[in-house]
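K.L.:
Take this sequence and fold it.
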Amino acid sequence: MKKILCLTAIFACTLFADPYAKCVNCHGANGEKAAMSKSKVLKDMTKAEFIAAMKGYQDGSYGGAMKGLMTVQVKGLSDADIEAMANKIAK
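P.N.:
Reported below is the predicted structural model:
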């Protein structure tokens, strides 16, 4: 019984995990904010622009004033996470 509960909890966390959840404080629930008045408004970016920016932050080839902060934020995101975020936020 313990194993079933444990597996159910793990499955639920995986199923409902939202990679964008940690972004909401700075970028807004719908990507409508310019984070710290320095970033682009995410909802105005195309999916291709958003994905390129996230991958650029990961490899250090993209970013301005907030590059150091964003590199840490996106470090653990998978390609699937980035794609899901782009589908949710970008146009």
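
K.L.:
Every contact and neighbour count from this point should use C-alpha atoms.
P.N.:
Noted.

K.L.:
after the lengthiest helix in the chain, next one along is what?
P.N.:
Ranked by number of residues, the top helix in the chain under DSSP state H is helix 2-16. For helix 2-16, the following helix or strand on the C-terminal side (DSSP states H and E) is helix 24-27.

K.L.:
now what about the very next helix or strand once past that next one, what contacts it?
P.N.:
Where DSSP H and E defines the elements, the next helix or strand beyond helix 24-27 is helix 47-59. Helix 47-59 has contacts (C-alpha atoms under 8 Å, 6 or more residues apart in numbering) with 42, 62-63, 67, 70-71, 74-75, 82-83, 86-87, 90-91.

K.L.:
Only the buried residues of helix 47-59, if you could.
P.N.:
For helix 47-59, burial by neighbour count (16 or more other C-alpha atoms under 10 Å) applies to Lys47, Phe50, Ile51, Ala53, Met54, Lys55, Gly56, Tyr57, Gln58.

K.L.:
To check against the first, give me the structure of this:
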Amino acid sequence: MKKIIIASVTALTLASTLAAGVVAGKCVGCHGKSFEKKAMGKSKIVSEMTHADIAAALKGYKDGSYGGPMKGLMKGQVAKYSDADLDAFSLTVGK
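P.N.:
Predicted coordinates for the structure are as follows:
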């Protein structure tokens, strides 16, 4: 039980650290501080998406299977993150 709690706390800390880095980074300029804006008037409003939809979209941008007009831009933004990082981040944004 103790190992599960430690693992959970560690995962939450990593997710919070990743989220802080992303929010403080390049996302805010297009999506807004609370992810309340349509990026460049074209994207979905991220804060209105579910955690699962956000994770799927981010992974899809990364592998090229998701996206519209801004697909190329987003692929570059998520390329450096692992799927686990993207899953963790998705839990900090949206519904």
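
K.L.:
TM-score for the pair, please.
P.N.:
Aligned and superposed, the two chains score 0.75 in TM-score terms (TM-score structural alignment, normalised by the length of structure 1); 78 aligned residues with a C-alpha RMSD of 1.9 Å.

K.L.:
returning to that earlier point: from the contacts of helix 47-59 of structure 1, which land in helices?
P.N.:
Using DSSP H, those in helices are Lys67, Met70, Thr71, Val74, Ile82, Glu83, Ala86, Asn87.

K.L.:
could you dump these to CSV with neighbour count?
P.N.:
Listed next are these as CSV, based on neighbours: other C-alpha atoms under 10 Å:
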residue, neighbour count
Lys67, 16
Met70, 18
Thr71, 19
Val74, 19
Ile82, 21
Glu83, 17
Ala86, 22
Asn87, 14
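
K.L.:
Take those residues and write them to CSV, including distance to Phe16 of structure 1.
P.N.:
Shown next, in CSV, are these (distance: C-alpha to C-alpha, whole Å):
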residue, distance to Phe16 of structure 1
Lys67, 28
Met70, 23
Thr71, 24
Val74, 19
Ile82, 16
Glu83, 16
Ala86, 17
Asn87, 16
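
K.L.:
residue contacts, the spatially most central residue of structure 1?
P.N.:
By C-alpha atoms, centre = their mean, structure 1 has its centre lying nearest to Tyr20, at 4.1 Å. Listed by C-alpha under 8 Å, 6+ apart, the contact set of Tyr20 of structure 1 reads Met85.

K.L.:
Just give me the match in structure 2 for it.
P.N.:
Aligning on TM-score structural alignment places Tyr20 of structure 1 opposite Val23 in structure 2.

K.L.:
neighbours of the corresponding residue of structure 1 for Phe89 of structure 2, just the number please.
P.N.:
Residue pairing (TM-score structural alignment): Phe89 of structure 2 is matched to Met85 of structure 1. Per other C-alpha atoms under 10 Å, the neighbour tally for Met85 of structure 1 reads 20.
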